[in-house]
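Student: quick check, what structure comes out for this input:
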Amino acid sequence: MAASKSKTSFAIKRLVNFFKIFLTNKRGVLGLAILVVSSTIAIIAPLIAPNDPVQATYVAGDFAAPIWLKWFSGEQGFTENLQLTNEPGFPTMTSVTNEWNFTSASENIGIAYEQNVGSPVSGPGSAEILFRRLAGYPLVGSVEAHLTSKKPLNFPYESPPKLFICDMSIQASGVENLQAVYVTLSIRLVENGTSYVFWHKKFTSSQNWTQPLISSYSRQMKNIFSPTDPTIDPARVVFSQPDQYVLDILVYFEDMNPDMDEKKVETAICIDDLNLKLYGTAYGILGTDHWGRDIWSQMVYGARISLFVGLFAAFIGVVIGLIVGLAAGYVGFIVDEILMRSTDILLVLPTLPLLLVLIAVLGPSLVNLIILIGFLGWMGFARVVRSQVLSLKERPFIEAAKAVGAGKFHIITKHVLPNVMSLVYVSLALSVPSAILMEAALSFLGLFDPTVISWGRMLHDAQAIEGGLDKWWWWLPPGLAIALVSVSFILLGYAIDEILNPKLRKRR
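Tutor: Here you go, the predicted model:
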């Protein structure tokens, strides 16, 4: 027990002394500081970057610039995200009466709140525009109703948004009782009364909940504004000036079915998830990519992947190199020949082309990347360990261990391994940048795991998309991040080497 406590106390003292010496090394402290910052950002990624870096598309307009660029341009040419309401569904009756105006000249049309009926998107709760005619009453012909937003959307910018999307879920029931029902969604400028149609549909039968695509990028929307000009930008047409905008839904009931004359008729149009979203040309700390994904979120989550791949791949490579070097150096003879010739064969193979072939065959998953980079990065370290072991096994303390009957495994683990651990620490620190750069190179060439984002994949996307290289805020940050993290590990490696090598420390 006393011996165990003594060993523990000695190990703690050694560790404390190591850190004392380490803190006097400026390069080591700088490298550690960069690594701590990078690791902290990677760990708290969900807190500082709430957007999913891969799945969350169009958090703003595509190719949106960083929001801080507005400070240098006088806010000219930039718009930010806007939306009509923060609660697009109808969770309560007041969400219908307080936010929307209902008007109709016909006593046969009314509006109701359906508490138990709602779209699959937001769940129960919807606004129901109901046409009702009692039995014994004749056909009423064509009647209409309007549902208009009470609170207008204030658009204060001189420049148009990148795109707009109008969300709406709609359900039609009892339409067979009428000749047809027409629903038109439009937007109106409050100041001059100009109106633009966003969507129009004729219902001749009942239809379950659907979510029509109402986007300024859609072909249907462009056809509404100009059937002959596919390059027209509806966002530029509608939001060409600062103004206030209101949404209007026109529901047109045609009660002209002769088979239903003087019969009871009930036809309902249920509406849910109604909202208008404007996606700006400036967003967040680093803007957005070609799919409108947050580049800041990609940077933060990319730190996780790049560090994860670098550390684990380097660990695999160092462990394999250590085992091979120990076995080849100490056992020698035929074992040494087999292991070293195998090492030589792998050393002469071009690493990057070999990785390209293997990943293309096995698939570019994150696990495959780590394993392949690790298994193809141990050869140089194995040769270094072997040369050190060849020197160590001729030392007097090894001969003394043999003389008292110690076996090979005991000598390797208790005497040789502790004397090569300084090489392990240094090599591990210096191998991480190589693994990070290798992952970045493979991702840059398109061999990345499609389910995650890394700094290399960000560089790939920037150069693969037309106009991506013009957006320097897209490719410059991941490039700098790769360089900084690599430099941090190199500085740590040199600092550890300087501390663990007394001759080197004295000379410097």
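Student: C-alpha from now on. contacts and neighbour counts both.
Tutor: Will do.
Student: which strand runs longest in this protein?
Tutor: Counting residues, the longest strand found in the chain (DSSP state E) is strand 265-279.
Student: so which residues of the stretch 51-200 of the chain form helices?
Tutor: Per DSSP state H, counting those that start in this stretch, the stretch 51-200 of the chain carries helices over the ranges 70-73, 94-97.
Student: try the stretch 251-400 of the chain
Tutor: With DSSP H, counting those that start in this stretch, the ranges of helices along the stretch 251-400 of the chain come out as 295-331, 333-348, 351-362, 366-375, 379-392, 396-403.
Student: another sequence for comparison is provided below:
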Amino acid sequence: MKSARREKIKFQLRRFKSFMATLFKNKKAATGVFIIIFFTIMAVVGPMTTDSDPIKPGSTDYGELPKAASLCLPSWYRLFNPNLTETMDLSRDPKFEDPNLITWDAIETSKESIKVEYSDFGHDNPGSTKIVFTEPGKAKLKINFEYPFSKPIEQFKIWADFYLNATIEKEIEITEAKVSASVYFQKDGKHYPILVPPHGLTFQFRKGSEVGIGGWVVVHNFMDSFHLTVVNYYKQTYLEEPNNVIFSSPANMSLVVEVTYKADESVIDEIKDVTFYVDNFYAILYGETFGLLGTDQSQRDIYAQLVYGARWSLIIGLGTAAISVLIGLIVGLLAGFLGGAVDEVLMRFTDMLLVLPTLPLLLILIFVLGQSMINIILVLTLLGWMGFARTVRSMVLSLKERAFIESARAAGASTGHIILRHIVPNVMSLVYISLAMSVPSAIVSEASLSWLGLGPLDVMTWGRILFEFNRSGLRTAGAFAFWYWTVVPGICIAALSLSFILIGYAMDEILNPKLRERR
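Tutor: So this is what the prediction gives:
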């Protein structure tokens, strides 16, 4: 028994190997398989090559700086126009999650007793940079970088969270002791302050104060080249916008966080354990270009959308096609072989679904069920199996009248045995072809629904990328004005659909006796 089963498995493997060899000899099939392999690699490996979120605005989690500005061009545009600026992310580990990662290029202290080290204490997550003052002094945390562009960037944004901790016997006046935090760019020996310029943020040795002991101070919107305080300071001091002053020409620069602890001799003994924490330090210089495919109107990385879209478009296409073909196979087998009332009921139900207007029904079902990936697959499946069911039924009606089926009945074989052992193997060629030909229909249907604004909202698909462009208000500029946003996902939809069509035609040539080549 076991040896017979083993021989049967070997025989099936030999048949499969022979079929695949024949399939790959067909140029259509080979081209289709190559395209599918390409998109499969994109779907599996692509998301690993980016840390950008394809759905959230800014391609980041809430509470993080957007990765780029809106409507950035692809970075490789700089090969043709070197005057374009590129987005520069200066923050290596903004949340200080990795204690082994060196966030600061240089640390300077005015006294050896002042220590700068990693701390498990943090604002939202464990991790921060801790500065310990045993006496008044100064500490500087530096990020060094080269600014390579000959013109100013579009905008800079720096975010930071600060926390002052100390043990005090009583509240101390700000004139007697304080801790000041300033953030500035350093270039050619000059300082360009960006945090409440020119003096920075002052912390008091008071509990319960907005900028005092024992509370995180979130500095998110102040260090921005468009912030009114920063703009006014540079216009009054330099008569120019901040970007034009700080980033006027190529230079080796530093972004510096400087923390200064000052205290009069009369109150030093009353202040102990002065510790200053820096967390969630984001620093991004926003340029005109970003990534491989730029960004959309919501500052999202289009490359991330494309590679994640490959994954979900494949899942929707294959999932919808597989379930539709399975339902159509079951209905066709039962209707064709059992006949009678079963055939009448199943076929009238199939006819009822066939005559319903597809688009209005799709709109109603999605509106009722909701715009999720699972619901999209269910709706497309519900309306995609009827044609295949009728085809299978026609084939089964012909098969069940043949001599080998009559012989099986005469030998006492049950209905289930005849269907599974004799009917199904003879319709499997049709299943393979229909499965390959159904995938393009599902992918294009999802893209069409997304274009209408009815696609899945919980995942990013190629169709949704096109919808985002459609609702951005940029359609009047023409699709080719943002071709990397519109043409690329459109080509992906067409290429992936074409690949399955080519494989379907190749299978039909191989498995259909009327089209099979003589050998």
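Student: sorry, back to before: the helices of the stretch 51-200 of structure 1: which one's closest to Val357 of structure 1?
Tutor: Nearest of the helices of the stretch 51-200 of structure 1 to Val357 of structure 1, taken as CA to CA: helix 70-73 at 45.6 Å.
Student: show me what that closest one is packed up against.
Tutor: Applying 3 or more CA pairs under 8 Å, 6 or more residues apart in numbering; DSSP states H and E, one finds that helix 70-73 of structure 1 makes contact with no other helix or strand.
Student: which residues are contacting it?
Tutor: Gln76, Phe78, Ala282 (CA atoms under 8 Å, 6 or more residues apart in numbering).
Student: so what corresponds to the first one in structure 2?
Tutor: With TM-score structural alignment as the matching criterion, the partner of Gln76 of structure 1 in structure 2 is Asn83.
Student: hang on, the earlier thing: pipe the helices of the stretch 51-200 of structure 1 into TSV and attach distance to Ile482 of structure 1 and mean neighbour count per row.
Tutor: Output for the helices of the stretch 51-200 of structure 1, formatted as TSV (distance: least, CA to CA, whole Å; neighbours: other CA atoms under 10 Å):
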stretch	distance to Ile482 of structure 1	mean neighbour count
helix 70-73	27	10
helix 94-97	49	16
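Student: Ser488 of structure 1 is nearest to which of the helices of the stretch 251-400 of structure 1?
Tutor: helix 295-331 (11.8 Å).
Student: that closest one maps to which residues in structure 2?
Tutor: Counting by TM-score structural alignment, helix 295-331 of structure 1 corresponds to 302-338 in structure 2.
Student: that stretch: average distance to aligned residues in structure 1?
Tutor: Once fitted to structure 1, stretch 302-338 of structure 2 is off its aligned match by 1.2 Å on average (mean CA distance after the TM-score superposition for structure 1).
Student: and for the match of Gln76 of structure 1, the neighbour number?
Tutor: By other CA atoms under 10 Å, 13 other residues sit near Asn83 of structure 2.
Student: does it really touch Ser150, like I thought?
Tutor: Yes - assessed by CA atoms under 8 Å, Asn83 of structure 2 is found in contact with Ser150 at 7.0 Å.
Student: residue farthest from the centroid of structure 2?
Tutor: Distance from the C-alpha centroid of structure 2 peaks at Ala410, with 59.7 Å (CA atoms, centre = their mean).
Student: distance check, the aligned partner of that residue in structure 1 against Asp289 of structure 1.
Tutor: Aligning on TM-score structural alignment places Ala410 of structure 2 opposite Ala403 in structure 1. As judged by CA to CA, to the nearest Å, Ala403 of structure 1 and Asp289 of structure 1 stand 68 Å apart.
Student: try Thr413 of structure 1
Tutor: As defined by CA to CA, Thr413 of structure 1 lies at a distance of 52 Å from Asp289 of structure 1.
Student: those two - which one has more neighbours?
Tutor: Higher neighbour count among Thr413 of structure 1 and Asp289: Asp289, with 26 against 12, using other CA under 10 Å.
Student: what sits against that one?
Tutor: Going by CA under 8 Å, 6+ apart, Asp289 of structure 1 touches Asp62, Phe63, Ala64, Ile295, Trp474.
Student: please list only the buried members of those residues.
Tutor: Among the contacts of Asp289 of structure 1, those classed as buried by neighbour count (16 or more other CA atoms under 10 Å) are Asp62, Phe63, Ala64, Ile295, Trp474.
Student: related to what we said a few turns ago, save the contacts of Asp289 of structure 1 as a markdown table, and put in distance to Val324 of structure 1 too.
Tutor: Formatted as a markdown table, the contacts of Asp289 of structure 1 follow (distance: CA to CA, whole Å):
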| residue | distance to Val324 of structure 1 |
| --- | --- |
| Asp62 | 51 |
| Phe63 | 50 |
| Ala64 | 51 |
| Ile295 | 42 |
| Trp474 | 42 |
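Student: and in structure 2, which of those residues remain?
Tutor: Among the contacts of Asp289 of structure 1, the contacts conserved in structure 2 (both residues aligned by TM-score structural alignment, their matches' CA atoms under 8 Å) are Asp62, Phe63, Ala64, Ile295, Trp474.
Student: just to check, the last one is in contact with Ile295?
Tutor: Yes - taking contact to mean CA under 8 Å, the distance of 6.8 Å between Trp474 of structure 1 and Ile295 places them in contact.
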